[in-house]
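Peer 1: dropping a prediction and its sequence here:
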Amino acid sequence: MAGNQPPPFKLLFVCVENSNRSQMSQAFATILGGNKVEAYSAGSKPSGVVNPKAILSMKEIGYDLSLHDSKSLEEVKRFAPFDAVVTMGCGDACPWMPAKRTVNWTIPDPKHMEPEEFNKIRDYIRSLVKELLDELETGNDGK
């Protein structure tokens, strides 16, 4: 019964431009988490567009990233508090967001990479998102 379902995990993925890493992370959280997850992404200095390389890379695995928009943190803060906020290389440019857990993933920005290298980053992001979802479901804080 739907009434017995726990609320979905609210996740926010943040990188600088919200055009590559955080967008793919949001997509994988949606793909892998289904109705157990509410996934959002934002940028500390959003570019305003999703990188066409990211769109193509995700299209190769059957996900249409062209439906996503590049957003600022201001645009997603109304969804706070989050169960987890994951930052990716934005350092001090990532302001604090209310969350039960904050995680920093060290992922190179793939925006200037060739497709083969870009796809390696995509696949690495998928593995990190899966690991995060597994930790959230089991109550493990990843430490």
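Peer 2: Yep, it's here.

Peer 1: when you work out contacts or count neighbours from here on, use the C-alpha atoms and nothing else.
Peer 2: Fine.

Peer 1: can you give me the helices for the protein?
Peer 2: Listed in chain order, the helices of the chain (DSSP state H) span residues 21-33, 52-59, 73-76, 115-138.

Peer 1: packed most tightly, which of those would that be?
Peer 2: Ranked by mean neighbour count, these are led by helix 21-33 with a mean of 23 (mean count of other CA atoms under 10 Å).

Peer 1: what angle sits between that helix and helix 115-138?
Peer 2: For helix 21-33 against helix 115-138, the angle by axes from the mean of the first three to the mean of the last three CA atoms, to 10 degrees is 50 degrees.

Peer 1: included below, for side-by-side comparison, is a second structure:
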Amino acid sequence: MNILVLCTGNSARSILLESIFNTLGATRTRAYSAGSNPTGKVHPQSLVLLGELGHDTNGARSKSWDEFAAADAPEMDIVITVCASAAGETCPVWPGAPVRTHWGVDDPAAADQPDWDQAFRTAYITLEKRAKALLNLPFETMDPAELTQQLKRIGEIV
């Protein structure tokens, strides 16, 4: 199942959740991330934290969501927004008919540098709980309505 994680800057939250899905759900999911207005670089604390937690960060990059609206883009099954501004924007038309949901998380990149570690860990913990909740479900066999309902429920986990 292909999952696209969206945020405005694609430097922190979306990068974290992409990596979490690709690590924990490697046999069942392939996650990607993108931004509506990408910063062009992954936040350094995202890379530090993911590295400390054993995630492979070699392919991590900040990119535009336009890449995933192109004709040759992978077809997404689920699109998850992790910031309110991306959730409220008019998204491109994604190939296929992905289920959409919003899993809002405070932006750790908004924290001052001395507080980065705690802010990023807090975001990571919430996103990891949500990813695990989805991975504990038989999402491959759920109909879109049931999957939408479960994704909404999972988005309320803190």
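Peer 2: That came through, no problem. These figures come from a predicted structure and were not determined experimentally.

Peer 1: can you calculate the TM-score here?
Peer 2: With the length set by TM-score structural alignment, normalised by the length of structure 1, the two chains reach a TM-score of 0.84; 135 aligned residues with a CA RMSD of 1.9 Å.

Peer 1: which position in structure 2 pairs with Glu117 of structure 1?
Peer 2: In structure 2, Glu117 of structure 1 lines up with Ala119, judged by TM-score structural alignment.

Peer 1: got the contact list for that match?
Peer 2: Asp107, Pro108, Ala109, Ala111 (CA atoms under 8 Å, 6 or more residues apart in numbering).

Peer 1: go through the residues you listed and name the one nearest Glu146 of structure 2.
Peer 2: Asp107 (28.8 Å; CA to CA).

Peer 1: quick one: neighbours of the closest one, just the number.
Peer 2: 16 (other CA atoms under 10 Å).

Peer 1: next, the buried residues of stretch 32-44 of structure 1.
Peer 2: Within stretch 32-44 of structure 1, the residues scored as buried using 16 or more other CA atoms under 10 Å are Gly33, Lys36, Val37, Glu38, Ala39, Tyr40, Ser41, Ala42, Gly43, Ser44.

Peer 1: can you put those residues in a markdown table and add distance to Lys59 of structure 1?
Peer 2: Output for the buried residues of stretch 32-44 of structure 1, formatted as a markdown table (distance: CA to CA, whole Å):
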| residue | distance to Lys59 of structure 1 |
| --- | --- |
| Gly33 | 19 |
| Lys36 | 23 |
| Val37 | 21 |
| Glu38 | 21 |
| Ala39 | 19 |
| Tyr40 | 19 |
| Ser41 | 18 |
| Ala42 | 21 |
| Gly43 | 22 |
| Ser44 | 25 |
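
Peer 1: coming back round to it: now the match of Glu117 of structure 1: how far from Pro108 of structure 2?
Peer 2: 5 Å (CA to CA, to the nearest Å).

Peer 1: kindly report the same for Asn136 of structure 2.
Peer 2: 26 Å.

Peer 1: Trp94 of structure 2 too?
Peer 2: Here the criterion is CA to CA. By it, Trp94 of structure 2 lies 28 Å from Pro108 of structure 2.

Peer 1: kindly report the same for Leu147 of structure 2.
Peer 2: Leu147 of structure 2 is 28 Å from Pro108 of structure 2, by CA to CA.

Peer 1: check Ser36 of structure 2 too.
Peer 2: Counting by CA to CA - Ser36 of structure 2 and Pro108 of structure 2 are separated by 18 Å.

Peer 1: run through the residues that contact the counterpart of Gly40 of structure 2 in structure 1.
Peer 2: When structure 1 is aligned by TM-score structural alignment, Gly40 of structure 2 is paired with Gly48. Counting by CA under 8 Å, 6+ apart, Gly48 of structure 1 touches Glu17, Asn18, Ser19, Asp69, Ser70, Lys71.
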